[in-house]
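*Asks:* Attaching a predicted model along with its sequence, questions to come.
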Amino acid sequence: MPSGLIALLDDVAGIAKLAAASVDDMGAAAGKASTKAAGVVIDDTAVTPRYVVGLSPARELPIIGKIAVGSIRNKLLVILPVALLLTAFAPWAITPVLMCGGAYLCFEGAEKLMEMFGAGGHDDDGPVTDDPAALEKATVSGAVRTDLILSAEIMTIALSDVSSEPLLTQAGVLIIVGLIMTVVVYGVVGLIVKMDDVGLHLAQRDSKGVRALGRGMVKAMPVVMSALSTIGTFAMLWVGGGILLHGSHTLGLHWPAVPVEHLSHTIASALGPVGGLAGWLTTAVISAVIGVVVGGVIAFVLHQAMRLKPGAKH
C-alpha cells in the first residue's frame, strides 16, 4: 500500500512538472507573440479616443471601460474560437476574412472622411438622438465593432507565431495576448482622455513650473482630442488599407504590396536615423490612400443601393 501511494505521488509530481513546463512555455510563447502584435497597439490606440470626443468628461472612463469589456468579449468569445477553428480546418480562409474586416474599416473611415468635408455619411441615414444613454450605447456599439477588426488582426498575428503548437497552447497564448493587449490599449486610451484632469491637478501644485505645465496641459487637451479624432479617422483608413495590402500579398498578388515595400525600404535606407519612421509613414500614407479608394467605392455602391430602396430619399 505505501509503495502504491508513493508511486501515485510520483505520478502526480510528474504531471505537476509537465504542467509547470507547459505554463512556462505558454508564457514564453505569449511574450513573443505579444511583442510581434505590439505594433497594432499603435493603430488601436489611435482609433479609439475618437469615440469619446464631444462626450461628457464624467462618462469618458466608464465608456472606455465598456469598450474594453466589449474588446475582451470580441477576443475571447468570438475571435478565439473562430481563429482556432479556421486554423484547424480552413487556414486558407483567415486572410480573406481579415481582408473583409479591413474593407469594413476602409468603409467606416471613408464615411467619416466624407462627413468631415460635408459630403454626408452613413449617420445621415439614421435618426439623430439627444438622449445621452442612447448616444453612449451607440458610441460603445460602434467602437466595439471597430475593435473586432483590430482585435482580429492582433490575435491573427499572435496565432501565426504559435500555429505549430498544440491546440491548448495556442488557446492559452491567445487568451494571454488578448488580455495583455486589451489592458495596454485601453489603459493608454484612458490616460490620454484624462490628461486634462492630470493637468488640472498639476495646476494646483505649489511649484510654479509644475503649475505652468498643468495649465498648459489643460489648455492643450481640447486641441489634442480634436486632433486625435481626425487621426483616428485616418488610422481606420491606413489600418484597413494596410490589411488589404498585406492580405493581397499573402494571397499571391505582388502588386501593389511589393512596390510599396521596396519604396518604403528605399526611403528608410536613404534617411538614416529617421529612416524607420519615414519608411513606416510611407507605407501608412499609401495604405491610407488605398483605404480611401476602397472605402469610397464601397460607400458609393452602398449609398446607391440605399437609394433604390422603396421610400428612400433621392
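*Replies:* Structure's in. What do you need? Numbering: from 1, shown residues only.
*Asks:* drop to CA atoms for contacts and neighbour counts, all remaining ones
*Replies:* Noted.
*Asks:* For the stretch 151-300 of the chain, which segments count as helices?
*Replies:* Along the stretch 151-300 of the chain, counting by DSSP state H, counting those that start in this stretch, helices occupy 167-193, 195-202, 208-250, 257-270, 275-307.
*Asks:* So which of those helices is nearest residue 109?
*Replies:* helix 208-250 (5.3 Å; Cα to Cα).
*Asks:* so how far is that closest one off the chain centroid?
*Replies:* With Cα atoms, centre = their mean, to the nearest Å as the basis, helix 208-250 stands 13 Å off its chain's centre.
*Asks:* Check which helices and strands it sits against.
*Replies:* Packing partners of helix 208-250 (3 or more Cα pairs under 8 Å, 6 or more residues apart in numbering; DSSP states H and E): helix 2-47, helix 94-116, helix 195-202, helix 257-270, helix 275-307.
*Asks:* Let me have the helices of the stretch 151-300 of the chain in TSV, extended by mean neighbour count and distance to residue 100.
*Replies:* Converted to TSV, those look like this (neighbours: other Cα atoms under 10 Å; distance: least, Cα to Cα, whole Å):
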stretch	mean neighbour count	distance to residue 100
helix 167-193	19	21
helix 195-202	18	35
helix 208-250	20	8
helix 257-270	16	17
helix 275-307	18	11
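*Asks:* which one of the helices and strands packed on helix 208-250 lies closest to residue 208?
*Replies:* So among those, helix 195-202 is nearest, using Cα to Cα, at 9.9 Å.
*Asks:* Run through the neighbouring helices and strands of the closest one.
*Replies:* Helix 195-202 packs on helix 208-250, going by 3+ Cα pairs under 8 Å, 6+ apart.
*Asks:* As a markdown table, the helices and strands packed on helix 208-250 with distance to residue 208 would be great.
*Replies:* Below are the helices and strands packed on helix 208-250 laid out as a markdown table (distance: least, Cα to Cα, whole Å):
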| stretch | distance to residue 208 |
| --- | --- |
| helix 2-47 | 32 |
| helix 94-116 | 40 |
| helix 195-202 | 10 |
| helix 257-270 | 43 |
| helix 275-307 | 36 |
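*Asks:* Quick check: which of those helices is nearest to residue 169?
*Replies:* That would be helix 2-47 among the helices and strands packed on helix 208-250, by Cα to Cα, at 6.0 Å.
*Asks:* Show me how far that closest one is from its chain's centre.
*Replies:* With Cα atoms, centre = their mean, you get 25 Å for helix 2-47.
*Asks:* Against that first model, consider the following:
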Amino acid sequence: MASGLVALLDDVATIAKLAAASLDDVSAAAGKATTKATGVVIDDTAVTPRYVVGLAPERELPIIGKIAWGSLKNKLFLLLPAALLLTAFAPFLITPLLMIGGSYLAFEGTEKIAEKLLHDHEHHDKLLEAVADPQELEKMQVGGAIRTDLILSAEIMAIALAELDHLSLVTTGFALAAVALAITAGVYGAVALIVKLDDIGLHMSRRQNASARSIGETLVRVVPSVLATLATVGTAAMLWVGGGILLHGLEELHIATIIPETVHHLAEMAAHAAGPLAGFVGWFVNALGAAIFGFLIGGIIVLVVRQFVKHPEDLVVD
C-alpha cells in the first residue's frame, strides 16, 4: 500500500506540470515536494478508515466523500490562500511553520505509541460507543476527520510550498492547487478501496467460481491485518517525516547544526560500508536518525501535554 501511495505522489509532478508556466521547474519541484510529503500522506490514508468504524456499511462511502470534500475545501480555500500570502509577504516564516508542523507530526507518532502501551485509546472508543444517535455519531466522525486532515493537509501544502519557492506567485498557486487535487483524490480513493475491501471479499466469497471464492475468503482474512500494518507504517512515517523536517529546519536556521550533521555523517559512513547497497543504506540510516530524533522531540511534547491534558489521545484522533 505504501509503495502505491509513493507512485501516486510521483504522479502529482506530472499533473502539476499542466498547471504551470515552467514545466521543467514545476515537475522538479513537485517531485521533491511529493517525495517529502509521502509520510504525511501515508498517515492521512492510515488514519481515515478508522472514522467509519461503528457506522453502517452503506454509509461508509458517503462519509468518506464528505471527508474528502472537507479536505479539498481546506486545501483550496484556506491553506492555498494562506500559502500564497506567506510566499508574497513572509517567506521567512515558512521554515519555522514547517518545524511547528514537524513537531506536531512527531508528537502524533509518539502519542500513538504511548496510546498502545498505556491503552489510552480505550477512552476514545468508549466515547464513541456512548453516542446512541447514528446521525450524531456520523457528524462527530466526519468533523473529527476533517479537523485532523486540516493539520495533515497544512503540512503537505507547507512541504510543497517550500519546494516551489523559486517559482512565480501565479505559477506557485496553480501548482499547489494541482498538488491538492491529486493528493486528495488519491488519498480518499485509496481509503474508499481499503474500507470496502472486506465487503468486496465477502461478495466474492459467495460466488460459485472456486477461484473467486478463494480470493474473497483471503481478502476477508487479510483486511484487518492490512489496516493494522498501514496504521503502523503511518506511525513510523510520522516520526520519520516529522523528525526529518525538524532536522532540515535546524540546518536552515543554523541552530544546533551538530544534530543534523551527525545524522548525515552516520548515514554517509554506513553507505560507504554498504557497497552496492550504499544508496538504500544511506537513505535508511538518514530516515532512522530522523525517526529517532522525531521520537525524542515527540516524547518531550507528550510528557508536557500529559501534564495539562487529562486524555491527550483526544488531541490525536486515530
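*Replies:* In hand now; what should we look at? These numbers come from a predicted model, not from an experiment.
*Asks:* Looking at the helices of the stretch 151-300 of the first structure, which is nearest to residue 121 of the first structure?
*Replies:* helix 275-307 (8.4 Å).
*Asks:* For residue 140 of the first structure, find the nearest of the helices of the stretch 151-300 of the first structure.
*Replies:* Nearest of the helices of the stretch 151-300 of the first structure (Cα to Cα): helix 167-193, 13.2 Å.
*Asks:* State the span of the second structure onto which that closest one is aligned.
*Replies:* Here helix 167-193 of the first structure aligns to the second structure at residues 169-195, judged by TM-score structural alignment.
*Asks:* picking up where we left off before, quick one: the helices of the stretch 151-300 of the first structure as CSV, columns for distance to residue 154 of the first structure too.
*Replies:* Putting the helices of the stretch 151-300 of the first structure into CSV (distance: least, Cα to Cα, whole Å) gives the following:
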stretch, distance to residue 154 of the first structure
helix 167-193, 8
helix 195-202, 27
helix 208-250, 12
helix 257-270, 20
helix 275-307, 17
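*Asks:* So which of those helices is nearest residue 122 of the first structure?
*Replies:* Nearest of the helices of the stretch 151-300 of the first structure (Cα to Cα): helix 275-307, 8.3 Å.
*Asks:* burial count for the closest residue to residue 150 of the first structure other than its chain neighbours?
*Replies:* The spatially closest residue to residue 150 of the first structure, leaving aside those adjacent along the chain, is residue 44, at 6.4 Å (Cα to Cα, 6 or more residues apart in numbering). Residue 44 of the first structure is flanked by 25 other residues according to other Cα atoms under 10 Å.
*Asks:* what lines up against residue 44 of the first structure once you look at the second structure?
*Replies:* Residue 44 of the first structure maps onto residue 41 in the second structure, by TM-score structural alignment.
*Asks:* Spatially nearest residue to the residue of the first structure sitting at the aligned position of residue 301 of the second structure (excluding sequence neighbours)?
*Replies:* Here residue 301 of the second structure is matched to residue 298 in the first structure, going by TM-score structural alignment. Nearest-residue entry for residue 298 of the first structure: residue 107, 6.1 Å, with adjacent residues in sequence omitted and distances by Cα to Cα, 6+ apart.
*Asks:* That neighbour is in contact with residue 295, isn't it?
*Replies:* Yes: between residue 107 of the first structure and residue 295 there is a contact at 3.9 Å, judged by Cα atoms under 8 Å.
*Asks:* hmm, back to that, could you report the separation of the match of residue 44 of the first structure from residue 206 of the second structure?
*Replies:* Distance of residue 41 of the second structure to residue 206 of the second structure, given as Cα to Cα, to the nearest Å: 35 Å.
*Asks:* Residue 283 of the first structure and residue 266 of the first structure: what is the separation?
*Replies:* Distance of residue 283 of the first structure to residue 266 of the first structure, given as Cα to Cα: 12 Å.
*Asks:* ditto for residue 19 of the first structure
*Replies:* Applying Cα to Cα, the value for residue 19 of the first structure to residue 266 of the first structure is 48 Å.
*Asks:* one step back: distance of the match of residue 301 of the second structure relative to residue 111 of the first structure?
*Replies:* Counting by Cα to Cα, the separation of residue 298 of the first structure from residue 111 of the first structure is 10 Å.
*Asks:* what's the answer for residue 194 of the first structure, then?
*Replies:* Counting by Cα to Cα, the gap from residue 194 of the first structure to residue 111 of the first structure is 28 Å.
*Asks:* again, but for residue 120 of the first structure
*Replies:* 8 Å.
*Asks:* higher neighbour count, the two?
*Replies:* Between residue 120 of the first structure and residue 111, residue 111 has the larger neighbour count (other Cα under 10 Å), namely 23 against 14.
*Asks:* quick one, what contacts the nearest residue to the more buried one once chain neighbours are set aside?
*Replies:* Spatial nearest neighbour of residue 111 of the first structure, chain neighbours left out: residue 121 (5.1 Å); criterion: Cα to Cα, 6+ apart. Taking Cα atoms under 8 Å, 6 or more residues apart in numbering, we find residue 121 of the first structure in contact with 111, 112, 114, 115.
*Asks:* before we move on, what about residue 160 of the second structure?
*Replies:* Contacts of residue 160 of the second structure (Cα under 8 Å, 6+ apart): 29, 30, 32, 33, 34, 37, 176, 179.
*Asks:* Among those, which one sits closest to residue 2 of the second structure?
*Replies:* Using Cα to Cα, the contacts of residue 160 of the second structure come closest to residue 2 of the second structure at residue 37, 12.4 Å.
*Asks:* Report how many residues lie close to that closest one.
*Replies:* Applying other Cα under 10 Å, we find 24 residues neighbouring residue 37 of the second structure.
*Asks:* so how far is residue 309 of the second structure from it?
*Replies:* 29 Å.
*Asks:* Residue 231 of the second structure now?
*Replies:* From residue 231 of the second structure to residue 309 of the second structure the distance is 24 Å (Cα to Cα).
*Asks:* Neighbours of the nearest residue in space to residue 186 of the first structure that is not next to it in sequence, how many?
*Replies:* Closest residue in space to residue 186 of the first structure, ignoring its immediate chain neighbours: residue 68 at 6.2 Å, by Cα to Cα, 6+ apart. Using other Cα under 10 Å, residue 68 of the first structure has 22 neighbouring residues.
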